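A.B. asks: give me the fold of what follows.
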Amino acid sequence: MTLGSRYQILALAGSGTMGTVYRARDLELDEVVALKVLHASLADDASTIERFRREAKLARRITHPNVARVHDIAEHDGLKFLTMEYVDGESLASVLRARGALPLVEVRRVARAVCDGLAAAHDAGVVHRDLKPDNILIARDGRIAVTDFGIARAVVDRDALTRTLGALVGTPAYMAPEQIEDPDNVDLRCDLYAFGAVLFELLTGERAWTGPNLFVVMSRRLGEPPPDPRALDGAISEALADVVKRAMARQRDDRFSSAGELGDALETCLSSAAEPRSRRPRRPTSSSLAATKTVAVLPFRYVGPPSDEYFADGLTDDLIDTLSMTRGLRVRPRGMTTTLKSIDVDPREVARTLDVQVVVEGSVRRMGTATRLSARVIHVSDGIQIWAQRFDVAQGDFLVAADRIAHGIAEALTADLTTSRRHEASDPDAIELYLRGRRELRASWSGDLSGAVELLESAVARAPADPNLVATWALALSRLAFLQGGATRLRARQAAERAVVVAPNLGESWVALAATRVYFGDQIGAAEALRSGVHRIPTSGRLRAALARVQLEVDVLDEAIRQLETAMQLDPTVPDLTEDLARAQALRGAWTEVDALLARPVDDDHGRLTRAVHRARLDLWRGNAVEVPDAVIAANIAALPLKVLLLQRDVARGHVTHDRLDDLEAEAMLPRPRFSLLLWQLFAELSAILGEHDRALAAVGRAIDGGLVDAAWLRRCPLLAGLRRDERWPALVARVEELAARLRGIVGSEADGL
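C.D. replies: Okay, the predicted model is just below:
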């Protein structure tokens, strides 16, 4: 798409409170620029646009290498946009999210550049008024530049009708007190205050002012002295802390008088400062990985024989999977978009419903032995089509083309797609079998997986070196072995060992390997496989979820919750994520969080049944009644989980016969090592509720004999409180505690380094 017959949109760079920034090519000058499309609330006001023009003209007077130059303001079909110098790199905000507190040598470099840039702007009579890490750019060549000069001023100086809104312009975490109290009476020292707040964050990894809402954040700086960074890091020198506090002084007359003076003071402190040995970068949390762009991939439209519709489903799933593992994106799970299949939808309405910034849509058309794939990316707030592409491919190139589409979308969204590209075509029949098998695997995750395994096995037989096929086949077999046990365990182990050789960069391979090691009693080897896999593929949500489940069992709850939340950010399509997170919160006694998690929507019959069983279990933990949704009974799937659910309901009501409990015990005795452990745990809980103390204790013993390592459950489950008072309990659980301690050394918070 081209704006004003001059600026060709190349990619979405980011969004902010005032507009959306694109990377664009100036076709007249043949150079890349940053193009900011103003939000309609600003663009529709003629006086504001005139002020933008004046501020842009004023900002053009700043010529300094540490300031991104402003070019002009223009219009296209009602869209108002600014053009600015494009700085190829990342924002300081992105660096802080990923790394936390920076080494002093880097703080010094940022401080010098920003102070020099501010000094040049102030000398030209321009005050920024909204300085923050998002507006400090670090180029790939090391240059540091401050951007967005003049934009905040243009908004603040709106007419009297909007001036009260102008008081809130700026970012609360970095705004000077006078911007809150008297926004019409500010000077260059508000920029010094803002940079003091940025310095606080550079040194500590935390914001200077925090609070549960906007007004708390703003009021704290009005009633409290500036915070001391040494309260968070005692290794920071007193002189450096004093500079930060002076820059953030409540009264502007107590601050430095100029950016140059602040820069000189920082240079004095930082030029001779030794790097404190105790300081280290903050380990990234789930918020560090939080996506900056929200995306919905709509079900791709299909044109062709109805029997081949799974090609469109396969492309949609592949894009969701790949983009979900892309740093910088938050992709809505397929369950939220499935209802939009085969209907005409307005992308803007979809965006409002799903709360996303970007919509991906497209089509799949079968033409004999060839397939035409079309896709486009739309930024919904302004309707700009960021990217569009069409591919005509042979069936064997289907996944290669899907990969090219995913990489094209990621590039258009300026996101970091870390998955490797597929370069080779696969056997056309193998692709067909793979797509059908993967669809069956997802649809039957908690049910009969034999059909999915058969399809995937046939696909691998035709394309034995295709990483995606082999990894998915190994994952399906490992899940089937969990549900069936028996001879399937050996087949699953062989497939997993093959997968880590053929597909070492896919999370499914390592998850399958870890699962099959557990089936053969090697919990230590399983934990080591998961840790190795996460270090190798840190963006795999499935791998992080598997690691978190081990952490959950060995009672490293805070770390398990962190990993589960990170996994949900990376790939919300991983099965049972919400249920595992709810169980972790229940073990902590955080029932409000449990209820919020279990209230999240579920998109299919198997998912609803799994959710109902987990909800029933946790309701029993706290003595609540158990409700069985009519939709779950009507679906009539997965006989054993449904039998367990109905048994849980009747135990809660006190309406249960011993023969039904005997049936569950018989199921637990079947040779399905991992699944049987879960059944023994459920059996122990139900027996404890019914007052069958010895039977419950025996069930715990059977689970431990089978390889149970769930120390958190043994320690914390409310239903086992009576068993924990039994004199036989310490000897019974001693083996678990010993193994759990060894596993904590492998997957615990200090060991994983993630």
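
A.B. asks: rest of the way, CA atoms for contacts and neighbours
C.D. replies: Will do.

A.B. asks: all strands in the stretch 301-450 of the chain, in order from the N-terminus.
C.D. replies: Taking DSSP state E, counting those that start in this stretch as the test, the strands found in the stretch 301-450 of the chain are 301-303, 329-331, 358-367, 370-379, 384-394.

A.B. asks: all strands of the stretch 51-200 of the chain, in order?
C.D. replies: Listed in chain order, the strands of the stretch 51-200 of the chain (DSSP E, counting those that start in this stretch) span 70-76, 79-85, 89-91, 136-139, 144-146.

A.B. asks: out of those strands, flag the one nearest residue 291.
C.D. replies: In terms of C-alpha to C-alpha, the element of the strands of the stretch 51-200 of the chain nearest to residue 291 is strand 89-91, at 14.2 Å.

A.B. asks: alongside the first, I'd like the structure of this one:
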Amino acid sequence: MSGTPTEIGDTQVPGARGTGDWGDLELRGIRGQVIAGRYELLALLGRGGMGMVFSARDRELDEVVALKMLHPSLSCGTQDRIRREVKLARRITHRNVARTFELGEHQGSRFLTMEFVDGEPLANVLERQPRLPVERAAPIFIAVCDALEAAHEAGVVHRDIKPDNVLVEPRGRVVVTDFGVAAFKDESQDGGGTPAYMAPEQVTGGEVTLQTDLYALGVMMFEVLTGALPWPADSAIASMMRRLDEPPPDVLAAAPGLPPAIAAIVAGCLAREAPARPASARAVAEALRAALLEADIDPALPSSSTLLAIQAPSRRDTPVAGTPARTLAVLPFVAGPEIDGYVADALVEDLIDSLSALKGLRVRARTRVDGERDPQEVGRALAVGFVVDGSLRRLGPRLRLGLRLVDVASGFQTWSERFEVAPEQVLTLAGPATRAIAGALTLDEHGQDREAPTDPAALDLYLRARHHYHLFTPPDTLRAVELFHEAAALDPESPMIASGLSMAAVRLSFVQMDTSSALLTTARAAAERALARAPQLGEPYLALANLSLVTGDQVTAARHARNAIARAPSSADAHELLGRLLLEAGHVEDGERRLRAALELDPRLSVARWELVRLAAFDGDWDRHDRLVADRPDRERRAPWAVLVRFATWRGDPALLARLEAELRDDPDVQFRELYLALLGVYDGRMPLAPVLAAVDLELGRAGHGTRQQQFLLQLMVELAGAVKDDATALNLLDRAAAAGVFDLLWLDRCPLLLHLHQEPGFARVRAQIQSRADAIVDAIWSG
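C.D. replies: Next up is the predicted model:
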């Protein structure tokens, strides 16, 4: 562990609650206290989620060690796993690895001792000199590779290689710290590690291997050589999604003078797929040595005078190596009888969105709590470290939001605060609440203050409109548009109201198959008004993206969606839209990942859920399809009939088709009921194709050329012709679909009703046209 203390002598540890949590360890006066009758504490070196690290003198051997005091609230299972990891870490003996000595106990609290490294983190070096020349950096990389090779041979994967865990001694020795403990996985099933350095398989919860360490090494090499991370972003989730979506950046573009062989090594370590990375840390070290010799650079480590550019190290709280990002859930607020439920729901939604933008914090999606709401029990069930519980009540003319933060491991309430505002300012609470919670969790403060509607009546209309918008049914969408209109009349300058109006008007135009100039003109004017008023927000760009998609300009939709995600990385709606675009464009893994991220952020997104159902149908995985349909929330009991009818025809199950037809005939309120009955009739041969296509053609004229509605109807017509094996008609309609802007390459390649068309003359030409459009959309997403 590093020899750079944060304080010497009397040290008060932020957030410590006294001696009850740590045996008889008094945290206000560290120096001189003795642990287990042997280790005399000298100074605090760092603190994290698992405990605190001190420098200590081993009285028995008369030498300084690093002592990590583990939090007593860690479960027995967690402590057992730490014991196993320590035993494994002790097998690693190498000059570039900080040794682990023993695991002990003091007054009911576990501790472990490690080698005290009299140096400083590479991160401190980079604070003074953000970009190191290759002749200084490459020898450090080689030493890290040697350490990793020793660990991998002993069966240990580090999982958290980063500049904070690489120590540089004044004599030039490089030491990697926290083997074993850094490999620890917490009980949330989080893969460990620091978000900025995580490999794609860590982000997605895949298998962690030695190539995972090599990816983190590649990120660190890029950072050291260029002075910047390869995927910079405003939040952890944005950074993680960028590395899943985008190819590795060219290190030569950021460091033009770098030897090409070194750049190739960095690029190899940053390969998205683990098998494409180097086979071992030894292979990376050998390649680095060869590249240095080729560039006539001595691979020996330079002296401290040239490497460290000796200055007083910065005083900062160095985090304990291997500490995973904090995890948190926000429970639904308890609303007083005088508070409408949609007001409390909107505030919870805004607080989650704001907290999601904090670096070092992972926030669970909106959580439903039934029965007893013991925060500790709920937190354990959700596998998070902290829970925010709150209540919203009216006190005279004002609203009071009471919040408390509960540590799930210990059950202690670690922070609480009350906020009072006028009712019309309720949506401004997310910003100060986020900053207060960030302070309690010792995170970088964030929390953008919302420019909420100023008129109390407008705010109430806006919140009601949002509630109806999220219900998604045609009547609710119509009601949302009406309420947004009323709110906009009272507060025409609010970018939040204008963005909401635009989104609702676009959705209404689609669900009603109505692209009348009035609806879309309203949507465009509202979105542009919001963008002019608040270009820093993501909502106006998201509104323009949805408008562009519905009107057939998919490339512009992709650019707007990318702008939305850049300004609001935790926007579930933006992730959903990008996921849909990527999925249709044939980038299935990237699209599915986006859709799942959107549902993690907001489980109410029914469109994302049905896109995943569609993907299961394309895969022919009807068990997964049925499971997803059955697991939908209660409010989605009435599934979209267009989805159910189409997927049933793809499946070809006569019993299912008969049941759907019976249900349709019994429910006269289904929108486009006669159309769906006609589709089922054509499919089973009871109705001729031509008159049904003619009827759909009438709808096409109303939809408007090139719009999303027309594209959907044309795809439906192609499927009908394909189902009855009228190939000539199907290909003709496919030509029309391509001309109208269809870019759904996934549908074209996998729809079961079209597979027999793939060998027909003319199919390849149409596919190339759709492929070209899909590629342009993906290019717009990746290029921004």
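
A.B. asks: next, the TM-score between them, please.
C.D. replies: After superposition, the two chains reach a TM-score of 0.63 (TM-score structural alignment, normalised by the length of the first structure), with 602 aligned residues with a C-alpha RMSD of 5.9 Å.

A.B. asks: just the strands of the stretch 51-200 of the first structure: most buried one?
C.D. replies: strand 144-146 (a mean of 27; mean count of other C-alpha atoms under 10 Å).

A.B. asks: before we move on, back to that, winner for burial among the strands of the stretch 301-450 of the first structure?
C.D. replies: Per residue and on average, the most neighbours among the strands of the stretch 301-450 of the first structure fall to strand 329-331, with a mean of 25 (mean count of other C-alpha under 10 Å).

A.B. asks: that one vs the second structure, average offset?
C.D. replies: Compared with the second structure after the fit, strand 329-331 of the first structure shows a mean deviation of 4.5 Å (mean C-alpha distance after the TM-score superposition for the first structure).

A.B. asks: ok, back up a step: same list (the strands of the stretch 301-450 of the first structure) but as JSON lines, adding distance to residue 705 of the first structure.
C.D. replies: JSON lines is the format used below for the strands of the stretch 301-450 of the first structure (distance: least, C-alpha to C-alpha, whole Å):
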{"stretch": "strand 301-303", "distance to residue 705 of the first structure": "52"}
{"stretch": "strand 329-331", "distance to residue 705 of the first structure": "42"}
{"stretch": "strand 358-367", "distance to residue 705 of the first structure": "51"}
{"stretch": "strand 370-379", "distance to residue 705 of the first structure": "53"}
{"stretch": "strand 384-394", "distance to residue 705 of the first structure": "53"}
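
A.B. asks: between those, which one is closest to residue 68 of the first structure.
C.D. replies: strand 384-394 (23.4 Å).

A.B. asks: tell me what the closest one is packed against?
C.D. replies: strand 7-15, strand 370-379, helix 398-412 (3 or more C-alpha pairs under 8 Å, 6 or more residues apart in numbering; DSSP states H and E).

A.B. asks: so the second one matches what in the second structure?
C.D. replies: Read that as strand 370-379 of the first structure. Under TM-score structural alignment, the match for strand 370-379 of the first structure in the second structure covers residues 398-407.

A.B. asks: tally of neighbours for the nearest residue to residue 551 of the second structure once chain neighbours are set aside?
C.D. replies: Spatially, and ignoring its direct neighbours in sequence, residue 551 of the second structure is nearest to residue 707 (4.5 Å; C-alpha to C-alpha, 6 or more residues apart in numbering). Using other C-alpha atoms under 10 Å, residue 707 of the second structure is surrounded by 23 other residues.

A.B. asks: quick one, what contacts residue 707 of the second structure?
C.D. replies: 549, 550, 551, 552, 740, 741 (C-alpha atoms under 8 Å, 6 or more residues apart in numbering).

A.B. asks: could you export those as CSV, including secondary structure, distance to residue 580 of the second structure and neighbour count?
C.D. replies: CSV is the format used below for the contacts of residue 707 of the second structure (DSSP: H, G, I helix; E, B strand; the rest coil; distance: C-alpha to C-alpha, whole Å; neighbours: other C-alpha atoms under 10 Å):
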residue, secondary structure, distance to residue 580 of the second structure, neighbour count
549, helix, 11, 19
550, helix, 13, 23
551, coil, 16, 22
552, coil, 14, 22
740, coil, 18, 18
741, coil, 16, 21
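
A.B. asks: between those residues, which is closest to residue 71 of the second structure?
C.D. replies: For the contacts of residue 707 of the second structure, the residue nearest residue 71 of the second structure by C-alpha to C-alpha is residue 549; the value is 51.5 Å.

A.B. asks: count of residues packed around the closest residue to the closest one other than its chain neighbours?
C.D. replies: Distance criterion C-alpha to C-alpha, 6+ apart; nearest residue to residue 549 of the second structure, sequence neighbours excluded, is residue 557 at 5.4 Å. Here the number of neighbours of residue 557 of the second structure (other C-alpha under 10 Å) works out to 28.

A.B. asks: same check on the one 5 residues further on?
C.D. replies: Neighbouring residues of residue 562 of the second structure were enumerated by other C-alpha under 10 Å; the total is 26.

A.B. asks: give me the buried positions along the strand or helix carrying it.
C.D. replies: If you go by DSSP states H and E, residue 562 of the second structure is part of helix 554-567. Of all the residues in helix 554-567 of the second structure, those buried under the rule 16 or more other C-alpha atoms under 10 Å are 554-567.

A.B. asks: name the helices or strands packed onto it?
C.D. replies: With contacts taken as 3+ C-alpha pairs under 8 Å, 6+ apart, helix 554-567 of the second structure sits against helix 539-550, helix 572-584, helix 763-783.

A.B. asks: I'd like the ones you listed as TSV, with distance to residue 419 of the second structure appended.
C.D. replies: Shown next, in TSV, are these (distance: least, C-alpha to C-alpha, whole Å):
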stretch	distance to residue 419 of the second structure
helix 539-550	26
helix 572-584	27
helix 763-783	40
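
A.B. asks: which among those helices is found nearest to residue 7 of the second structure?
C.D. replies: The closest of these to residue 7 of the second structure is helix 572-584. By C-alpha to C-alpha, the value is 41.9 Å.

A.B. asks: now the closest one, how far from the centre of its chain.
C.D. replies: 13 Å (C-alpha atoms, centre = their mean, to the nearest Å).

A.B. asks: next one: stretch 682-695 of the first structure
C.D. replies: On C-alpha atoms, centre = their mean, the centre of stretch 682-695 of the first structure falls 39 Å from the chain's centre.
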